Structures are given as structure tokens and as C-alpha cells.
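*Asks:* task: produce atomic coordinates for the following.
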Amino acid sequence: MTTFKKPNLRLWHKTAIFCLALSLISWGKYGHEHINRAVVMSLPQPMQSFFYNHIDFFTTEANLPDVRKYTIGDTAEFPRHHIHLEAYGNYDEIPRSTKDAKTKYGAKFLTTHGILPWYIQDMMAKLTAAFKGKHKSDILLLSADLGHYIGDAYMPLHTSENHNGQLTNQKGIHGLFEAQLPELFGNTYNYNAGSPRFIDDVQKETWRIVKASNSTADTLLQVDRDLVKQFGGSNVYEMENGKVKVNMYSDVIHTAEYSKAYHTKLNGMVERQLRGAIASTASFIYTAWVNAGKPDLTDLDNTELTQRNATNLMHDRVLFKSGKLFGLKSEKEF
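*Replies:* Purely as a prediction, here's the structure:
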């Protein structure tokens, strides 16, 4: 692969401590919160009224796996967010079930190279059981977590060893794609990804998502390499006191000019991946509910609460038809 030399590389390396981690916050707070909020608006009745009663919780909890990962430091959380497909060899020979994966690779290998698709399957089994038992708190928390991990599966670099462009001298590409671009251009996206569908084979669908996402990773990396050449290595990063500027997570900040050019060259990729995450999360949650026997969720909340929210839900549905979401202000990272 073609490589390039970035400006002030020595200074940049001193500040870019993030490169030692697998990633920062997948899809950023902006992306994960928009995915989960759109999921609620995508669900069919009678599920939707229940989830709408808790839409703010469901939206905020989209970031909980990253809070466990980085703020709390839960080491068990780290491998759940990614999978290095290259490390597992031939795609067709990768075990599709968690049990078979543990037998073939062992715990250390899985912890190092990620368990994302297997963990999604495990979460689906737990969510289905929660729906069957009508355990309100479990349903909400597991569904919100599921939205996060499916979102991660749709972030192409979460499926690759070159997760932050570190193998091709493109460190910082991760944060640019998943957080800075959505923050800059997400208000132009259409978050209405259609109605959920029943998934006949959850295991097969999970691996389809991962493979399809991984197939776009080389493209987003190549577009960045080509564009940096066009920019001549200058005006790619925000500079401060002669150093590349970083955000609160030590992630490098790209200039508005470069970000806009990169977003344009990607030709809608960021929006497509976000919409895919919305559609799949809604379909997975819907499938868990159907597989649980379509339990009635209306009695899990106070009737007055549902009635009071009915008018707002009606208005939000109208807005969502145009692809917009109401009342969402995500914390900025860039």
C-alpha cells in the first residue's frame, strides 16, 4: 500500500497517545445516540410505544459499553467492540458460534483480536430471554447495548487489524470517519432506514454484516491516502503552537476543509453505514421480540405514562418520515 509522510510527525507522535489503544469511542457519542434514537422511531407498534416511553434512556445508554470500556476500565469490554478478520485467516473457515470459536482459538487469542460478531449473537439470546420473561430493565439495557455493538459492526475499521490506519501511516483516520464527520455532517443525513424485518438466521446475518462492513475498509483508507496527496500534506490537520491539535481523547483533529473534501469523496459511505446500523438494530430487536412470542409490553409501564407520551410520539413519527430526529443534542467530541 502507498504510504505518505505527515507534517510534524515527531511532534504528532508525542501527542497521539491514542494510537496505543484499539480505538476511542466507536461511532462517537453522536453516532451511537443517533442510531439508537432512530431505532426507537423505526420499531412497529405495539413495541414502539414501550420503547418511546424510555427513548431518552435508550438514547443515552447507547454509549454505556464505551463508558464501561474507557471510564470504568472494564477489561472484559474491550474485545466486544471489534474483530480483526485478517487475524482469523480464511473467512469461510472462521467458526460462526461462540462455542466453536473458543474451542478453536482459545481465550487469549479472542481477547486480542476481538469477539464482536459472537458477542452480538450472545446478546440476542439474552435479549430474547428478557422479552420472554418481560423483564423491563433487561429489555431496555440489552437492547441499548445491542444497538451499540451492531453499530460497531457497521464501522468498517472495527473489523480490521488496521483499525486506526496505524499500519499504513494514517493514524487518526478512525476518529475522523466515525466521530468528526458525523458531528460535522450528520444533520444532513436521513435517519429513516425503513421498517424492521424478521431475521430468519441471526448467526448468518451477523456475519454478513461484518463481512460487508470489512469490504469497505480499504476504500475509506485509500480515499484518505489519495486525498492527502492532493492536499500536499498541508491543511490536513488543525495546528496549535506548531503541533497537531488533538481533542479531549487525544484524537487528532482534521481541518474543516479536509473533512469536507474527505466526506465528499466517500460518496455517502458514512451515512450508509449509519443507516445500515439503524436498520439492522431495529430488525434484531424486532426478531428477538418475535422469537420470544411477541409478548405484550404495554403493561410494563404505567398507562398514564404511555397516554401522556402518545401525542409526542405522533408528532415525532411525522418528523421521522422525513428522516429527522427530535430533541437530540449529543455531546461534542471534536
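*Asks:* rest of the way, CA atoms for contacts and neighbours
*Replies:* Will do.
*Asks:* and the end-to-end length of stretch 108-121?
*Replies:* With C-alpha to C-alpha, to the nearest Å as the measure, stretch 108-121 spans 20 Å from end to end.
*Asks:* helix or strand for the closest residue in space to L274 that isn't next to it in sequence, which one?
*Replies:* In this structure, L274 finds its nearest non-sequential neighbour in I35, 6.8 Å apart by C-alpha to C-alpha, 6 or more residues apart in numbering. For I35, the host element (DSSP states H and E) is helix 28-42.
*Asks:* and that helix, what does it pack onto?
*Replies:* With contacts taken as 3 or more C-alpha pairs under 8 Å, 6 or more residues apart in numbering; DSSP states H and E, helix 28-42 sits against helix 47-53, helix 55-60, helix 136-153, helix 181-185, helix 269-291, helix 303-321.
*Asks:* again, only using 6 Å
*Replies:* Judged by 3 or more C-alpha pairs under 6 Å, 6 or more residues apart in numbering; DSSP states H and E, the packing partners of helix 28-42 are helix 55-60, helix 269-291.
*Asks:* got a list of contacts for it?
*Replies:* T59, A62, A179, S195, I278, A282, S330 (C-alpha atoms under 6 Å, 6 or more residues apart in numbering).
*Asks:* pull out the buried positions in it.
*Replies:* Residues 28-42 are the ones in helix 28-42 that count as buried (16 or more other C-alpha atoms under 10 Å).
*Asks:* do the same with stretch 216-236
*Replies:* Here stretch 216-236 shows T216, A217, L220, L221, D224, R225, L227, V228, V236 as buried, counting by 16+ other C-alpha under 10 Å.
*Asks:* compare with the first, here's sequence two:
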Amino acid sequence: MRHFILIILLFLPELAFTWGSTGHKIINRRATRNLPESMSIFQADSLYYEAHASDADNRRDYNDLSLYAEQWRHYIDIDDYPNFQNLPKDLNVLISIYGLTRVKENGTNPWAVIWFLDSLTAQLARNDLEKVKQTASDIGHYIADGFQPLHCTVNYNGQLTGNDGIHSRYETTMLNTFQSQISTQVSDIQYITSPIDYVFDYIIYSNSLVDSILQADNYAKAVSGWSGSGTAPSTYYNALWDKTKNLTIAAFQKATTTLASFWYTAYINSGKLQILPNPAQINFANIPLGSSVTDSVIIKNTTAEELILNVVNPDTQNFQIVPSYAVIPKGVSQKFYVNFNPSRVSTFSENIIFNHNLHIPPIYLDVQGSSYQRTFTINQNTINFSNLFVGDIRKDSVIINNTSGTNLNVFIINPDTLNFNVNPINLSIPAESSDKFYIIFHPKIESSFNLQFMVNHNLGTDVVTFNVTGNSIIYRINFSTKNDWNLISIPLKTFDSTVTSLFSNSLMDYFYSYGESGYKTEYILKNGIGYWAKFSQSQIVQIPGIPLYTDTLELNAGWNMIGSVSGDIPIQSLFTEPPDLMLSNFYGYDGFYFIADTLRSGSAYWVKANSKGQLILNSFSNNKRGLNINSTPLNPPPPPGISEEIVKNYILHQNYPNPFNPITHINYYLPEPANVRLTIYDLLGKEIITLFNGWQEGGKKSVEFDGSNLPAGVYFCKLKVSGETGYTSVIKMVLVK
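*Replies:* Below is the predicted model of the structure:
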């Protein structure tokens, strides 16, 4: 039978190229795509592996009949052996059972792969890169042979089943025709712990596909009508590819992955693949006892497998590393933090070991450091001022303990003198004494701060530092101005207090304040004072500044127009000096005067005092003393140039919102107590509902109207006041749904 093989090879030279030259080139070239970046020397030589993919075929010498002859390395007729799934894998054992002639003529492909794996490993170890290229090409050829099913059977050419010539038709002609359809994907590779077992596994797998190829041959003949004599038509090869395409592409995929795995295994076994931390050494230099310093190291998984690290730290008392366990996917980096926290005055040097799951040496990190006894300490290394409004001030202190036996002179270096102050900046501290300095945070800009202050001194060369952090934000208040006259105040410390800067939408470049001599024009606005301001339209005005939560207002006898602070204050939380000062109600303005129960931030109010005194505003006050208020209704002065009728008229305001769905609010003003009827009508004048009917005290009123049960449309609200003066007013409302 072996003699028969030699005759076939001599008379059918195309059989000398297993998978055909094209197939071997594809496998050798594409295998490099699966390699990790650490095997760049293989990736760089991919064109060499392609060009020399069939060199092994060209070395065949059919006169060489020795066990190691080239001709036997390209196949194994594994099914010629009984119970071949359990065939002994030791070549010497196999020869002792079946004899040298039978074993070599049945092919030595599995052992050829192992021989060349060993050679590749040795060549890599001695850095013989020229031989590495040739051996890597050759082992690719032998592995590819093992994935060609017809190289793994005694019926290699279909000669035993009437499929004569199938070997060349399948691996050469068909493959050359359809090579463009052979696609392979980049796949995970692995370190092969038992190469001979791995080879036999894929050879037995290949042998299991032989019958599928023979059946495909019979099918293609039947479909094409070809008898098997002469040249097969294209319809035959189309049918043969249709039936074998999936198993062929799968074989190429497995072959490229397997070849990359064998290269990878040789690379590791040669000691070429090592993972080194970056940096490989951390030197923490000399730090004072009681302090700590942290540095980092990066470990990149340059292998083709998942890297599982367990850190072995021989000196956990002085060095700490996190994380102590990590799972790093291939091609990914992991950062580890090493903290040096010396427990004694000494010099330290350790190797931190990163044990792992791969077949490469452990990873070592050399860490070094030393410590000394500092002659003074500070009580805190970090000051956090949190959040502060621009313009506000906050301070904290740092205590320095001089534990030396001599005088300590320190000088504080401030990296940001615009937003931080140090007081004092110099200290002279006697031996065995302590003193403090203050860090004052007075932000001038809106920003986030993370600064390092330095303590220079006369007792050595080490630098003592502490961190200062904080955030500054600009306080802003929104003013809701309405068309026409508004009573407003400035409830914060502004950066520019001119009217034109704060209220560019004002009709005038001045506001009106009120004093003992009446109204006065003001171009610069002050805290605590109320102002009349006139605007052309309703809008929101935003003003930046520094919050003002407390204020003491000077009151004159008679009417006073007062301001507010940053935060609303209920009237009952105000208090006066003297405590028995008699005040009127507080009057706000919303197109008409109303009695206020709260001083709203940004609004201004009228209040009448029976004599001079002070009114104290405090947003955080919980004053229970109360005020002396005469609740008799009064009419504060009207806006400048406006008749006092403004405070004597009945007013029915337009509902808000309008249109509405389904709820709206109706506001009206009574200058005096009156009998009131508030009624809703539909478009036809039919009364829908009476919202109020009865006697009401004077002042601002508000009624809610719910139109949930009404259809969409136009409605009218009528306010009617009975009495000597009498008053009737109607507004139009639109309900939408």
C-alpha cells in the first residue's frame, strides 16, 4: 500500500501540494492576525510565511525512506490503525506495536508538527530569527495538512470508494476556483499545554469529514452528469463547493487559529514573552515618618489570553498595593497603586510579585523607599472649604508642632494670593512649642480650587505641603419686573450698583427712593432701601452678587420705603429697636397696594413708624417677641407723579393664566370693606357659577376658578360691588381643552 502511494505521487505531481499552494498561503498569512501585539516579529514576517508556505513540499526526496523523511510528514493514514481514536501518541510505542515500515508509510504528520514546534522554540530562545521564519512557515504547512481531511485517511484519493482523483479536485482545482469565498475571522488563541494531544484531536476531527467530501463528490457528479473521466465541468465544481463550502471554511478557520496557537506556544516556551510592569521600579525616595506617598504602575496584558493576577506583597506594613487581584483581558492595561507608608525610620526595598494563570514567568515590581524622623508636624494635610459664594469669607487654621530641640522658622508659600490669604505668613516657633496660621478663602472669581501650599522651614531640606480645596459660585437673584411701576430693592451686595448696570430694561437711568423730604432720584442703589422703578415690559432680570442675609434699617417717623434681604422673612420674625416702636401694616405693591405678611427677597415695602428707630432683618431669625403693629388700614404714598387715586380704586385684574385649562386665578382689590359678588357667565350671558357673594374686608383678594366640568370656550367674570360708590367690571376668559 505504501508503494502505491509513491506511484501516485510520482504520476500525479499536483498531489505533492496539499491544500494546494493557494490554501497554504492563505493559512500562513492569516494566522498572524490572531497573534498578540507582543509577537510583532511574527506579524512583520507575514508575507514571508505566505511566500514560503509550500517550501516543505519542495523538499520531498522520494529516495529518502528513513523515518524522518520529508515525504511522510504531510499526512497520516490514521484510519489504517485499529481503534485509531485511542492510538498511542508516543512514536516509539507505536513503532514497537506496528513496525517501522507501517508507521512511516502511514505518515508522521503529528510528530512532524511536534519536531518543528521544538525547533521553533529553540530558535526563538537563541534569537535565530532567520531560522525562525523558515520553521514558522514549515510548521504552518504541516498543521494545514492535518486540517485537510484527505490527508488523514488511507482513502486519501477516493481510490477505495470509486472517487478516484477527488484529492486534487477538492484541494487544488475547487480551492483555486473559490478561494475568494474563503473568509476567516480573528479568533482567540491559546497556550497549548499538550501539543501532541492537540494535534491528534484535530486530525481525528479531520478524519471525521472524509465521508462528507466523498458524498459531495458523488453528488457533484450526479448533478453535473460528469462520469469521472476526463476534465470535470464547472457545474461539477459548483456542486462540490456548494456541499463542502461550510466544512472547508471551518477547516481554514481552525487551521489559522491552531497555527497561531502553536506559534504562541513556542514563543512562550522560549521565554520570549514576558510581561513587565511600567515602570519596573518605583523609588519613593526619602519621606518623613508619619507621612505617606502613592505612585502607580501599569501592567498591560500583551498575551493572547485573559490574565488573572494575584498580588503577593511581602511587606504589607510599609507598602500597600491596590487592587490586590485583577482580571485583565488581552490587550488591556490595568493600573495598580502602590502606597509607601513607612512604619519606622529605615531604608526599604521589596519585590512585589504578581502571580498569574499563564505559562510565563511571574511579574516583579521593585519598590524602594526610605524614611526619616521629621522635626515638626502639621495637624492637617487637607483643608476643604466646600462651597462658598464669591465675595464671602471663610477661614481655617493649621497648627504646627515643633518637636525639635531648636527654634523653628517657617514661611508659608501661597500659590493663589488672589483668592486665598495666609495670616501670618511667617512664624517663629520655639523648641517643643506650637503655633498656628490661618488660611482665608475669599474667592474673587467663580471656580473650583485644588491647591498645594508649601511650608518652607529652617530644619532640613524636606518640603512640607498641605492641600487646600474649595468651590466658589456667584450668588444670583432673579427679579420679576412687571410693566409700569414696581417696588423693588437690592437684597444682595452687588459688584456694580448703578441702575443702568443692574436694570438695563428700565425706562429711566434712575430710581426713586423716599425720605423725610419725599421722593429723591437715585442712580446708585443701596441695600436696605426700597425704590420705585418703572419698566416698559414684564421680564426676568438676573443680578449677581454676594448674599445679604441680615440688615439693620433706619426708620424715620412717618412713611418709610424699605428693602429686603437674601431670603424671605415673615413679618412676625422682624423686630425693632426700641422694642416698643409702633409700626403700621407693611404694604407691598402689585399694581395696587396690599397688606404683606412676608418680606419677599427683591421686593420693597411701605411701613409707617410713630417715631425714629431701627428695623432688624435676619433671614435666620426665629423672633418670638413680635412687633407693635397698628392694623388700621392706611394708604401709602403713590408712585412719583401719580394721583393717590391709585390706592383708592377698585380693581379687577385679568385672570392668570389665560387661556387656562382647567384652573385659573382671579385677583381683585378692594380699597375698603364692601359687599361683593363675583360671578362667571358663558358667552350667551347665562350665569354659570357665583364664586363669592358677601361682605369682604378691604385689600387684595384672590379666587381660584376650576373649569373642569365646563366645555371649552369663552367665559366672562363679573365683579360687582354694592354701596354708595358702586363698582362693576368684567373680564374675558378663555377655557381650552
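*Asks:* need the TM-score from the superposition.
*Replies:* Here the superposed chains carry a TM-score of 0.73, computed using TM-score structural alignment, normalised by the length of the first structure; 264 aligned residues with a C-alpha RMSD of 2.4 Å.
*Asks:* quick one: end-to-end distance for stretch 42-58 of the first structure.
*Replies:* Stretch 42-58 of the first structure: ends 13 Å apart by C-alpha to C-alpha.
*Asks:* mind checking how far it is from the chain centre?
*Replies:* 20 Å (C-alpha atoms, centre = their mean, to the nearest Å).
*Asks:* and the residue nearest to L274 of the first structure, what's its match in the second structure?
*Replies:* In the second structure, the residue paired with I35 of the first structure is I27, using TM-score structural alignment.
*Asks:* from D118 of the second structure, how far off is its match?
*Replies:* As defined by C-alpha to C-alpha, I27 of the second structure lies at a distance of 21 Å from D118 of the second structure.
*Asks:* re the thing from before, just the buried residues of stretch 216-236 of the first structure: which are in helices?
*Replies:* Of those, the ones assigned to helices by DSSP state H are A217, L220, L221, D224, R225, L227, V228.
*Asks:* redo the residues you listed as a markdown table? Include distance to L22 of the first structure.
*Replies:* Below are those laid out as a markdown table (distance: C-alpha to C-alpha, whole Å):
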| residue | distance to L22 of the first structure |
| --- | --- |
| A217 | 15 |
| L220 | 18 |
| L221 | 17 |
| D224 | 20 |
| R225 | 21 |
| L227 | 24 |
| V228 | 23 |
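*Asks:* isn't K700 of the second structure right next to Y593, touching?
*Replies:* No: applying C-alpha atoms under 6 Å as the test, K700 of the second structure and Y593 come out as separate, 7.7 Å apart.
*Asks:* and the residue most central in space within the first structure, what does it touch?
*Replies:* Centroid-nearest residue in the first structure: G151, 2.7 Å away (criterion: C-alpha atoms, centre = their mean). Taking C-alpha under 6 Å, 6+ apart, we find G151 of the first structure in contact with A277.
*Asks:* what does it align to in the second structure?
*Replies:* So, by TM-score structural alignment, G151 of the first structure is matched to A144.
*Asks:* ok, its match to T18 of the second structure distance?
*Replies:* Distance from A144 of the second structure to T18 of the second structure, by C-alpha to C-alpha: 8 Å.
*Asks:* which residue sits closest to V210 of the second structure, ignoring its sequence neighbours?
*Replies:* In space, V210 of the second structure is closest to P149, 5.5 Å off (C-alpha to C-alpha, 6+ apart).
*Asks:* now do the contacts for that neighbour.
*Replies:* Contacts of P149 of the second structure (C-alpha under 6 Å, 6+ apart): S206, N207, L209, V210.
*Asks:* what residue in the second structure is paired with S97 of the first structure?
*Replies:* Residue pairing (TM-score structural alignment): S97 of the first structure is matched to D90 of the second structure.
*Asks:* its match: how many residues sit nearby?
*Replies:* Counted with other C-alpha atoms under 10 Å, residues neighbouring D90 of the second structure total 10.
*Asks:* from T265 of the second structure, how far off is it?
*Replies:* Distance, D90 of the second structure to T265 of the second structure, using C-alpha to C-alpha: 20 Å.
*Asks:* buried set for whichever strand or helix holds I352 of the second structure?
*Replies:* Element membership of I352 of the second structure [criterion: DSSP H and E] is strand 347-356. For strand 347-356 of the second structure, the buried set under the neighbour-count rule, 16+ other C-alpha under 10 Å, comprises F348, E350, N351, I352, I353, F354, N355, H356.
*Asks:* and these, which is closest to L408 of the second structure?
*Replies:* Lowest distance from L408 of the second structure to these (C-alpha to C-alpha) belongs to F348, with 29.4 Å.
*Asks:* isn't that closest one up against D366?
*Replies:* No: between F348 of the second structure and D366 there is no contact under C-alpha under 6 Å: 10.6 Å.
*Asks:* which residue numbers in the first structure does stretch 285-300 of the second structure align to?
*Replies:* Going by TM-score structural alignment, stretch 285-300 of the second structure sits over no part of the first structure.
*Asks:* same question for stretch 532-540 of the second structure.
*Replies:* Using TM-score structural alignment, stretch 532-540 of the second structure lines up with nothing in the first structure.
*Asks:* start to end distance for that stretch?
*Replies:* In stretch 532-540 of the second structure, first residue to last residue: 17 Å (C-alpha to C-alpha).
*Asks:* stretch 178-190 of the first structure now?
*Replies:* By C-alpha to C-alpha, the extent of stretch 178-190 of the first structure from end to end equals 17 Å.
*Asks:* try stretch 160-169 of the second structure
*Replies:* 16 Å.
*Asks:* could you tell me where it falls in the first structure?
*Replies:* Across the first structure, the stretch matching stretch 160-169 of the second structure (TM-score structural alignment) is residues 167-176.
*Asks:* pull out the buried positions in the matching stretch.
*Replies:* Within stretch 167-176 of the first structure, the residues that count as buried by 16+ other C-alpha under 10 Å are N169, Q170, K171, G172, I173, H174, G175, L176.
*Asks:* which one is the second one nearest to, not counting chain neighbours?
*Replies:* Put plainly, it is Q170 of the first structure. Spatial nearest neighbour of Q170 of the first structure, excluding adjacent residues (C-alpha to C-alpha, 6+ apart): N164 at 7.0 Å.
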